[in-house]
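Chemist: Build the 3D model from these lines:
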Amino acid sequence: MNATVVGLVTPHLLRVIDLANEAEKGMNVDWHVRGAVDATMAELRDQWNAQALVASYVEGLETAAKQAPANRPNYVRVLQAAAAAARGGRRD
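Modeler: You can find the predicted model right below:
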């Protein structure tokens, strides 16, 4: 099951990380991040192991934000915002 979780969640995490990198360049990515998180949550909720997938997605975002260098505040902000949006999406 771990390979399935990794295989399904990693592309979604990388999409948000790419957006966080764009935010570092000065781009406003807020709408894109919300859209990416919403699309991810919709896709993951359709899977039979949705609870594990969503938990892994949120954990991955939070871990990436915690491990990011402190001198990249926009990068961290985007990852934290995505994690907060994903946590909020769990309740649906």
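
Chemist: Could you use CA atoms for every contact and neighbour count after this?
Modeler: OK.

Chemist: list the helices and strands the helix or strand where residue 86 lies packs on?
Modeler: Per DSSP states H and E: residue 86 is located in helix 73-89. Contacts defined by 3 or more C-alpha pairs under 8 Å, 6 or more residues apart in numbering; DSSP states H and E place helix 73-89 against helix 2-24, helix 30-45, helix 50-67.

Chemist: quick one: that helix to chain centroid distance?
Modeler: Relative to its chain's centre, helix 73-89 lies at 7 Å (C-alpha atoms, centre = their mean, to the nearest Å).

Chemist: Contacts for it, please.
Modeler: If you take C-alpha atoms under 8 Å, 6 or more residues apart in numbering as the criterion, helix 73-89 is touched by 16-17, 19-21, 23-24, 30, 33-34, 37-38, 41, 54, 57-59, 61-62, 64-66, 68, 70.

Chemist: Proceed likewise with the subsequent sequence, for comparison:
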Amino acid sequence: MKNTVVGLITPHFLRLIDLANQAETGVNVDWHVRNQVASTVEDLGHQYNARELLSAFVDGLEAAARDAGPGRKLYAGVLQKAASMTSVEIKRFD
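Modeler: So this is what the prediction gives:
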């Protein structure tokens, strides 16, 4: 079976969406977000196109944060934080 970009990224993306939703309910998700970003970088980092996969992941997180709307600041903040943490890790693949 052939893996696709969407198939590789979606599970990681949805875990962060879930954490962002939990943050809106008052749950402290900081450690969980850091752990999920590290897990995502580890899992996708073994692919031959790791840089592109992680870049697409960051783009998706940033788009979801932009689309969240003004009333969902915690949600958007969690996604932005995850995107910036992943962006730092992408530099390892240069």
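
Chemist: Any idea what the TM-score is?
Modeler: Put the two chains on top of each other and the TM-score (TM-score structural alignment, normalised by the length of the first structure) is 0.94; 90 aligned residues with a C-alpha RMSD of 0.9 Å.

Chemist: Now render the helices and strands packed on helix 73-89 of the first structure as a markdown table, adding mean neighbour count.
Modeler: Listed next are these as a markdown table, based on neighbours: other C-alpha atoms under 10 Å:
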| stretch | mean neighbour count |
| --- | --- |
| helix 2-24 | 17 |
| helix 30-45 | 17 |
| helix 50-67 | 18 |
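
Chemist: of all those, which lies closest to residue 92 of the first structure?
Modeler: When those are compared for distance to residue 92 of the first structure using C-alpha to C-alpha, the nearest one is helix 30-45, at 9.5 Å.

Chemist: After superposing, tell me the mean distance of the closest one to the second structure.
Modeler: Helix 30-45 of the first structure differs from its equivalent in the second structure by a mean of 0.5 Å after superposition (mean C-alpha distance after the TM-score superposition for the first structure).

Chemist: rewinding a little: would CSV of the helices and strands packed on helix 73-89 of the first structure with distance to residue 81 of the first structure be doable?
Modeler: Converted to CSV, these look like this (distance: least, C-alpha to C-alpha, whole Å):
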stretch, distance to residue 81 of the first structure
helix 2-24, 10
helix 30-45, 8
helix 50-67, 9
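
Chemist: And residue 64 of the first structure, how far from residue 44 of the first structure?
Modeler: Remark: distance between residue 64 of the first structure and residue 44 of the first structure (C-alpha to C-alpha, to the nearest Å) = 19 Å.

Chemist: Good, we can wrap up now.
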